[in-house]
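Visitor: Sequence and predicted structure are below.
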Amino acid sequence: MSYHIMNKILSTIRNYGSIALSLFCLAVFTGCMSGDYDIPSDEELLNSVGNPSITERHLVTIAELKTMYADQMAASGAVKQITEDLQLKATVTGNDISGNIYQEIALQDSTGAIIVGVSASALYGQVAIGSEVLIDLQDLYIGNYRMQPQIGALYNGTIGRMSRYTWQRHFRLTGKSNVIEPEVFADGGSATTWNLDKDAGKLGVIKNVKFSGVGASTTYANPEAGAGSVSLYFQGYDRTVMMYNSNYADFAADKVPTGKVNVTGIVKRYNNSWEFIIRTIDDVQEVE
């Protein structure tokens, strides 16, 4: 074989090699640009805290989200899937740390509050009170339960709780921690100025009140009764303002104070009533 023929063959091999290398680099670069390498596997999601691949693309506030889905806020039990590419950033104000809040997370931003339903336990280990979370809303559902706005999944034609796996895929912690101060719901028997549509689900405090019909042996709930709850009412208010206590709460057997108290909690809407749900027993402070 002549020198010229050999040189031509080697040159052809080098050219093809360069093309192959270029195509390989292009594929790697394209994969990196698409962000696919950042998307965790199903197993990684179930063994992690949230989905680190979620980014802030189209942020909405809680108030904006409610306005976008006004029909689902207005009709009892209404629900709709979120199809837009939207993200919500808010602070955790309530979780299941004491067992009084069940499979729910309360969120709040500067514009309002909303409940997130998650069919899982020990959520407080993932999302501590004060944690800021970023939620990818696309494909989740929004609606209301007894008129309380909620994000979750479709359940029997209404809003329900999403699975743990779905939750893991749709949220991440931002790494920030915020302090949300409770807003005064009422003080010493005064009428509340809270609005059922705008304020439902906020962290609130009712001050200088006494519980109605309690004695020295009254407990917050009945830990021996199994599933269920006990409602306590406040002197000076009708039965549209109550305090909800789960039989599974770790303070269920504690004695209810008979004197004046300040009660802080997630103030949920229950149709046209207000329902205080304390996070821990420390949310009830006796007034001297």
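Guide: It's in.

Visitor: contacts, neighbours, all on C-alpha from now
Guide: Noted.

Visitor: what about the strands in the stretch 51-200 of the chain?
Guide: Secondary structure of the stretch 51-200 of the chain, counting by DSSP state E, counting those that start in this stretch: strands at 59-60, 79-81, 87-94, 104-109, 112-119, 131-136, 141-145, 148-155, 158-160, 162-163, 171-177, 183-187.

Visitor: Point out the other helices and strands that the last one packs with.
Guide: Spelled out, that is strand 183-187. strand 202-209 (3 or more C-alpha pairs under 8 Å, 6 or more residues apart in numbering; DSSP states H and E).

Visitor: run the last query once more with 10 Å
Guide: If you count contacts as 3 or more C-alpha pairs under 10 Å, 6 or more residues apart in numbering; DSSP states H and E, strand 183-187 packs onto strand 202-209, strand 261-270.

Visitor: What lies in contact with it?
Guide: Residues outside strand 183-187 that contact it (C-alpha atoms under 10 Å, 6 or more residues apart in numbering) are 191-194, 199, 202-209, 262-264, 267.

Visitor: Stretch 9-21 too?
Guide: 5, 8, 22, 23, 24, 25, 26, 27.

Visitor: three-state assignment of the third one?
Guide: The reference is to residue 22. Following DSSP: H, G, I helix; E, B strand; the rest coil, residue 22 is assigned to helix.

Visitor: That one: what's it in contact with?
Guide: Per C-alpha under 10 Å, 6+ apart, neighbours of residue 22: 16, 28.

Visitor: Can you give me the neighbour number for the closest residue to residue 286 other than its chain neighbours?
Guide: In space, and not counting its chain neighbours, residue 286 is closest to residue 261: 4.3 Å by C-alpha to C-alpha, 6 or more residues apart in numbering. Taking other C-alpha atoms under 10 Å as the criterion, the count of residues near residue 261 is 20.

Visitor: which residues does residue 261 contact?
Guide: Going by C-alpha under 10 Å, 6+ apart, the list of residues near residue 261 reads 188, 206-211, 283-288.

Visitor: same question, residue 275
Guide: By C-alpha under 10 Å, 6+ apart, the neighbours of residue 275 are 200-201, 231-233, 239-245, 265-269.

Visitor: With distance to residue 157 added, can I get the helices and strands packed on strand 183-187 in a markdown table?
Guide: Formatted as a markdown table, the helices and strands packed on strand 183-187 follow (distance: least, C-alpha to C-alpha, whole Å):
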| stretch | distance to residue 157 |
| --- | --- |
| strand 202-209 | 26 |
| strand 261-270 | 19 |
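
Visitor: So which of the ones you listed is nearest residue 160?
Guide: Among those, the nearest to residue 160 by C-alpha to C-alpha is strand 261-270 (15.5 Å).

Visitor: Report the angle between that closest one and strand 202-209.
Guide: 140 degrees (axes from the mean of the first three to the mean of the last three C-alpha atoms, to 10 degrees).

Visitor: Can you mark which positions in strand 261-270 are buried?
Guide: Within strand 261-270, the residues that count as buried by 16 or more other C-alpha atoms under 10 Å are 261, 262, 263, 264, 265, 266, 267, 268, 269, 270.

Visitor: ok, and here's another one to check against it:
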Amino acid sequence: MNKITRCLIGLFSLLIILQACDYNDYDNPPEVEKIYPIYRTNSIEELKALYTEGGTEIGIEKDFVVQGKVISSDKEGNIYKSLVIQDETGGIEVKINSNGLYNYFKQGTTVFVRANNLKLGAYGGTLSIGSVPVDKNYENDFIPAPVMENYVIKAGEGEQVKPTVLTIPTLSSKYNNMLIQLNDVQFLESEVANNMTFADGVNKLTENRTLVDPDGNRLVVRTSGYARFADTKLPLGSGSIKGILTYFHDTAQLTIISINDVQLDKPRFIIIDLS
């Protein structure tokens, strides 16, 4: 067997091994540590548990690395300068001072976040990880784009995370910054009857709309005026909707990633008055 033949066999074997990796498996991630000198040391839940009021800087005494899959996309403009990643224990926002992150971090991409020298912060009760801020009025800041890859290491692309299917009554803060799906919901009659849009795209104003289920339970849908679908009229029908759940203090909010995640094309239902 000549050298060229042996090289071709070796390359073919490597391709088979790479194709066999399941990038959607939290417990058995691709063996990227053979490519990058980094590995997961802690879960996202353990990272978030370090937070104290005023923010928490992550020291350099020992490596603190979390691993997750990207569930966000800034392609349609409703997410700004951030990634949201999720593992089997929870989700967290990673603040990065760059636009067009979807070009590099596609949904389903596995990333490592090296938290050392970064700072946990909160806004309205929702946690994020970012740089140590210059302005002390903020608990953390955006990681500068030129040093982004020192902290956020792309491992490999894979299948997108499947949303957790919940109902409005079962929403809780343990799902904060996680991808969820709600079925059998619709926008309020008063909103669709007035031809309201998701937000004010003309004046670039963020606005809230309200989803409701057949029992009258409600959930805020918050949309940026910079979203590509800001001036899209609210769908008339009922159905399912997918997005990232966040909290502003005690108020649950849903952030839509893509207008394609809004599937409200069934007939409207009659809301049962339980009062």
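Guide: Perfect, thanks for sending it. Everything numeric here is computed off the predicted structure, so don't read it as measured data.

Visitor: Distance check, the residue nearest to residue 286 of the first structure against residue 218 of the first structure.
Guide: Distance, residue 261 of the first structure to residue 218 of the first structure, by C-alpha to C-alpha, to the nearest Å: 15 Å.

Visitor: Next: residue 175 of the first structure.
Guide: For residue 175 of the first structure, the distance to residue 218 of the first structure - C-alpha to C-alpha - is 42 Å.

Visitor: Who has more neighbours out of the two?
Guide: residue 218 (15 against 8).

Visitor: Enumerate every residue touching the more buried one.
Guide: Taking C-alpha under 10 Å, 6+ apart as the test, what residue 218 of the first structure contacts is 253, 254, 255, 256, 257, 258.

Visitor: Just give me the ones among these that are also contacts in the second structure.
Guide: Contacts from the contacts of residue 218 of the first structure that recur in the second structure, judged by both residues aligned by TM-score structural alignment, their matches' C-alpha atoms under 10 Å, are 253, 254, 255, 256, 257.

Visitor: and residue 202 of the second structure, that one's in a strand?
Guide: No. With three-state DSSP as the criterion, residue 202 of the second structure is coil rather than part of a strand.

Visitor: In the first structure, what residue corresponds to it?
Guide: Superposed on the first structure with TM-score structural alignment, residue 202 of the second structure falls opposite residue 224.

Visitor: that older thread, would you turn the kept ones among the contacts of residue 218 of the first structure into CSV with neighbour count, distance to residue 170 of the first structure and secondary structure?
Guide: Below are these laid out as CSV (neighbours: other C-alpha atoms under 10 Å; distance: C-alpha to C-alpha, whole Å; DSSP: H, G, I helix; E, B strand; the rest coil):
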residue, neighbour count, distance to residue 170 of the first structure, secondary structure
253, 17, 36, coil
254, 16, 37, coil
255, 15, 40, strand
256, 19, 39, coil
257, 19, 41, coil
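
Visitor: Any chance of TSV for these, columns distance to residue 158 of the first structure?
Guide: Shown next, in TSV, are those (distance: C-alpha to C-alpha, whole Å):
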residue	distance to residue 158 of the first structure
253	34
254	35
255	37
256	35
257	38
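
Visitor: which pair in the residues you listed spans the largest distance?
Guide: So for those, where distance means C-alpha to C-alpha, the most widely separated pair is 253 and 257, at 12.5 Å.

Visitor: got any residues that touch both of these two?
Guide: 217, 218, 219, 220.

Visitor: Which of those residues has the largest number of neighbours?
Guide: Going by other C-alpha under 10 Å, residue 220 tops those with 25 neighbours.

Visitor: what's the residue nearest to it when sequence neighbours are not counted in contact with, if anything?
Guide: Ranked by C-alpha to C-alpha, 6+ apart and with sequence neighbours excluded, the top spatial neighbour of residue 220 of the first structure is residue 252, at 5.1 Å. Applying C-alpha under 10 Å, 6+ apart, one finds that residue 252 of the first structure lies in contact with 98-100, 219-224, 229-230, 245-246, 281.

Visitor: picking up where we left off before, which position in the second structure aligns with the residue nearest to residue 286 of the first structure?
Guide: By TM-score structural alignment, residue 261 of the first structure lines up with residue 239.

Visitor: same deal with residue 153 of the first structure?
Guide: In the second structure, residue 153 of the first structure lands on residue 131 (TM-score structural alignment).

Visitor: if I pick that match, what's in contact with it?
Guide: 57, 94-97, 115-121, 139-144, 151.

Visitor: Can you flag the buried ones in these?
Guide: Here, 16+ other C-alpha under 10 Å leaves 57, 94-97, 115-116, 118-121, 139-143, 151 buried among those.

Visitor: Run a quick neighbour tally on the alignment partner in the first structure of residue 90 of the second structure.
Guide: Taking TM-score structural alignment, residue 90 of the second structure has residue 112 as its aligned residue in the first structure. Residue 112 of the first structure has 20 neighbours, counted by other C-alpha under 10 Å.

Visitor: if I look at residue 112 of the first structure, how far off is residue 79 of the first structure?
Guide: From residue 112 of the first structure to residue 79 of the first structure the distance is 19 Å (C-alpha to C-alpha).

Visitor: Any buried residues in the longest helix along the second structure, and which?
Guide: Using DSSP state H, we find that the single longest helix of the second structure is helix 3-19. Using 16+ other C-alpha under 10 Å as the test for burial, helix 3-19 of the second structure gives no buried residues.

Visitor: how about that helix, aligned to which bit of the first structure?
Guide: Under TM-score structural alignment, there's no match for helix 3-19 of the second structure.

Visitor: any idea how far residue 123 of the first structure is from residue 175 of the first structure?
Guide: 17 Å.

Visitor: Residue 190 of the first structure now?
Guide: 35 Å.

Visitor: and if you look at residue 18 of the first structure?
Guide: In terms of C-alpha to C-alpha, residue 18 of the first structure sits 53 Å off from residue 123 of the first structure.

Visitor: if we can go back for a sec, quick check, the residue nearest to residue 220 of the first structure in a helix?
Guide: No. With three-state DSSP as the criterion, residue 252 of the first structure is coil rather than part of a helix.

Visitor: Residue in the second structure paired with it?
Guide: Aligned partner of residue 252 of the first structure by TM-score structural alignment: residue 230.

Visitor: From residue 224 of the second structure, how far out is that match?
Guide: 7 Å.

Visitor: Find residues that contact each of those two.
Guide: 77, 78, 198, 199, 200, 201, 204, 205, 206, 207.

Visitor: and those residues, which are buried?
Guide: For these, buried by 16+ other C-alpha under 10 Å: 77, 78, 198, 199, 200, 201, 206, 207.

Visitor: Residue 158 of the second structure versus the fifth one, what's the distance?
Guide: Read that as residue 200 of the second structure. Counting by C-alpha to C-alpha, the gap from residue 200 of the second structure to residue 158 of the second structure is 35 Å.
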